[in-house]
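J.: Dropping a prediction and its sequence here:
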Amino acid sequence: MTASTDTGVSQELLEAGRRAYELDREHVFHSWQAQGPFKPMTIVKTEGSYVWDGEGTRMIDLSSQLVNTNIGHQHPRVVAAIQEQAAQICTIAPQHVNTARSEAARLIAERTPGDLNHIFFTNGGADAVEHAVRMARLHTGRHKVLSAYRSYHGGTQLAVNITGDPRRFDSDYSSEGVVHFMPAYTYRSYFGSETPEQETERALRHLEDMMVLEGPKNIAAIILETVPGTAGIYAPPPGYLAGVRALADRYGIIYIADEVMAGFGRTGQWFAVENYDVTPDLLTFAKGVNSGYVPLGGVAISDAIFETFRDRAYQGGLTYSGHPLAAAAAVATIGAMTDEHMVENAERLGREIIGPRLQEFKAKHPSVGDVRGLGCFWAIELVKNRETREPMAAYGGSSPEMNQVVAAIKAAGVLPFNNFNRIHVVPALNIPDELLIQALDVVDRALTIADGFVTG
């Protein structure tokens, strides 16, 4: 398979893309990049599970961009909702009631587990995390926050300190009150575990030790990505999250579930915690809530924490909290996901297509050390040696070997999501079966290149 050039992309559009690239390189400061050597891809058109680059090449979007376009690109129902809302009320201050925000809050609260009945809207995931932690601190009167290594919680100051991957290193300050602990990660166990059951027992023992040694009376919250995303899509072993919930209850600590990436159908449930039958005290969301069409995030709040602020002002807010265009996009997105059974389809795609195919990759390719995931949320972990589990790229970086694999996938017309030594399979929840299979065929062939770097 080779990438295809779509004749529907006009020369005018391509020329506009070239001009955009020139202006980008002259004026745009990109996130997470050294600005000089960076050569960004230009995108001139999107539709469904396709994107078109600056040369008019059509590519299957296996990345869902930053794992947020859960309903694919340019869904007509959501585009129409944004247009209709813009014709009525483009923006209004957050102290005023507006129909779009009220309905979005109702729809989200209906789908969250337990008594997470109150919704505070933010502009995205990082500020959702910041506000969730602030709420927990004000509710408990405590300051410390426990967070796992190998996690990501956002790029703002507190959120990046809470983050447990190398992106926090340049901004890591102990004054933020964050304490990191080792996660339950079965493939690369920090506890020498040989079974998932051992990993659960040992990781929970470690976590309780951390709570005791840090002083429970000082700990406001523990925050966990239900299924860590950019850190590796390593789902928690059976019983781990239930154990976290029990420890939080034992010591009066607020349990915050970060569902910014894993929420809104990504794992085959509306929220990933539903896979583990636990209910957090606070739940952060963003990305899939409206497929990223307009920036939106938020915090779902339990009744108990809501009561703290019934007669006490919550000192926090944003000019664009529940922005009408974003909220209207959320209403339309949730409606489309419900009516088109996208959450159920995500579960089916993982069970029938992605999971079995990735297991075939593991059996076929010696470079594949591990495959894991659920729904439309999977990772392929590449190694140079299965016995030692030496990664194909070091933690916190890339490698020439990984670059070759990723380049081969792109050259064959698929836009992947890759991080460190992993290829993530994170398509839109409504990607057609045949398109998903076609994209996985491309990944399969590219893994042959990775096999060439295996040393044992």
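T.: Happy to help now that I have it. Residues are numbered from 1 along each chain as shown.
J.: From now on I want contacts and neighbour counts done on CA atoms only, so please keep to that.
T.: Fine.
J.: number of nearby residues for Asn117?
T.: 18 (other C-alpha atoms under 10 Å).
J.: And for the one 4 residues further on?
T.: Using other C-alpha under 10 Å, the number of residues around Phe121 comes to 28.
J.: Break down the stretch 201-350 of the chain into its helices, ranges please.
T.: Assigned by DSSP state H, counting those that start in this stretch, the helices in the stretch 201-350 of the chain fall at 240-251, 303-308, 324-339, 342-348.
J.: want to compare, so here's the second one:
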Amino acid sequence: MATDDLDTRTRELDRAHVFHSWSAQALIDPFPIAGGSGTTVWDHAGTRLLDFSSQLVNVNIGHQHPAVVDAITAQAELLTTIAPSTANLARGEAAKRIVDLAPDGFSKVFFTNGGADANENAIRMARLHTGRDKVLSRYRSYHGNTGAAIAATGDWRRIPNEYARGHVHFFGPYLYRSEFWATTPEEECERALHHLRRVIEAEGPATIAAILLESIPGTAGIMVPPPGYLAGVRRLADEYGILLILDEVMSGFGRTGRWFAFEGHDVVPDLITFAKGVNSGYVPIGGVIISDAIAATFDERVFPGGLTYSGHPLAAASIVGALDAMQDEGIVENARRIGEDVLGPGLRALAERHPVIGEVRGEGVFWALELVADPVTREPVAPAVIGALKKDLMARGLLPFAADNRIHVVPPCVVTDDEVRRALDIYDAAFAAL
């Protein structure tokens, strides 16, 4: 079949039979991706795009990294699947590599199928460990699309899905659109923490099992917390006997130039959830890294949760291959250097040239450009502007990540200086065309 025919066939099958998430089905026309390598993807006809979305901000190690592909292939030839009640070397090796990267006091990993059920099970563990029910999480957040995870989410996707009990939301720090009339990061931090304290007091501290936070809210806008905020949340949690769950599903495993985003904020949580970057999504997997104190709760008490594919050997092998390669090749260090030396400065230079960019936020290879119709009032640009910009970026050879009035700049952690400069030129031209 000719290459153009393959793209046509891909589109026809997709539109006829695939039901897409978060979409009005008749209004979408997905780009057909036939292959990828490193930071680039292409369709069957050979149209090549720099992938500055990392798909859903998960392909940290890049597309088709040979170490991960080889690990999956070798495991497939050995053993493709087992029950979670058995022991398996690939699963054990994957768990060991993960806890070796975690803070002291974490020895166990509960594997899930992805990030949503990682948060689901972390909430379950917190409730069982504390004997309390409520979970506090922030507006402007996303924690997944299962029962408790979507109820914990703070954005619009929660509202038609609120079937789980015991969820309370609060406002976190977001200085550019401060809910607290703050003008400095210090004011924003202090007032956001005061607000959280008041929510805890008003809800009744003895009813609250956990505070669930993305270390850096991702889909909600890549809002790096001001200095002292996460540490302040930790102090509040300790004061009231509340557990702290940090969601590292999007921000973990190199995305911020650190193995975990919280490492830059003087905080250690009680539970850490992960997925995406741990194996760059090559095979679905996620999990909860469990502090020893919480794990001990279930030494003699049955943990009432499980998944058929928990610690699936193909996924576990992909974790081993990915984390070993990331360490051997300095991929996390590359993400940090790229953010500090090339991508961050380049994006700030774009903002100086284009008033439509109201704010630049991020670190590592985890950045957001917030777009405004008026830089004084900070009125967000209309959805049509984002749609046109996304279309133009793709026409110029870049696959973007767009959310609300933002363009998220989130290439794989293996991105090179030259690829970043090429992408910056594409962004520059597209913003000029607006």
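T.: Sure, I can see it. Here the structure is a predicted model, which means the values were calculated and not measured.
J.: Now the TM-score, please.
T.: Overlay of the two chains. TM-score (TM-score structural alignment, normalised by the length of structure 2): 0.98; 434 aligned residues with a C-alpha RMSD of 1.0 Å.
J.: export the helices of the stretch 201-350 of structure 1 to JSON lines and tack on distance to Gly154 of structure 1 and mean neighbour count?
T.: Output for the helices of the stretch 201-350 of structure 1, formatted as JSON lines (distance: least, C-alpha to C-alpha, whole Å; neighbours: other C-alpha atoms under 10 Å):
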{"stretch": "helix 240-251", "distance to Gly154 of structure 1": "22", "mean neighbour count": "18"}
{"stretch": "helix 303-308", "distance to Gly154 of structure 1": "23", "mean neighbour count": "15"}
{"stretch": "helix 324-339", "distance to Gly154 of structure 1": "20", "mean neighbour count": "23"}
{"stretch": "helix 342-348", "distance to Gly154 of structure 1": "25", "mean neighbour count": "22"}
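J.: I'd like to know which of these lies nearest to Ala231 of structure 1.
T.: Counting by C-alpha to C-alpha, Ala231 of structure 1 lies closest to helix 240-251 out of the helices of the stretch 201-350 of structure 1; the figure is 17.4 Å.
J.: which residues are in contact with the closest one?
T.: 184, 200-201, 203-204, 208, 216-217, 222, 254-255, 276-280 (C-alpha atoms under 8 Å, 6 or more residues apart in numbering).
J.: after superposition, how close is that helix to structure 2?
T.: On superposition with structure 2, the mean distance recorded for helix 240-251 of structure 1 (mean C-alpha distance after the TM-score superposition for structure 1) is 0.3 Å.
J.: That helix corresponds to what range in structure 2?
T.: Counting by TM-score structural alignment, helix 240-251 of structure 1 pairs with residues 229-240 of structure 2.
J.: Point out the other helices and strands that the strand of greatest length in structure 2 packs with.
T.: Secondary structure of structure 2 per DSSP state E: the longest strand is strand 366-374. Applying 3 or more C-alpha pairs under 8 Å, 6 or more residues apart in numbering; DSSP states H and E, we find strand 366-374 of structure 2 packed against strand 357-363, strand 379-380, strand 406-409.
J.: And stretch 399-413 of structure 2, what's buried?
T.: By neighbour count on 16 or more other C-alpha atoms under 10 Å, the buried set for stretch 399-413 of structure 2 is 399-402, 405-413.
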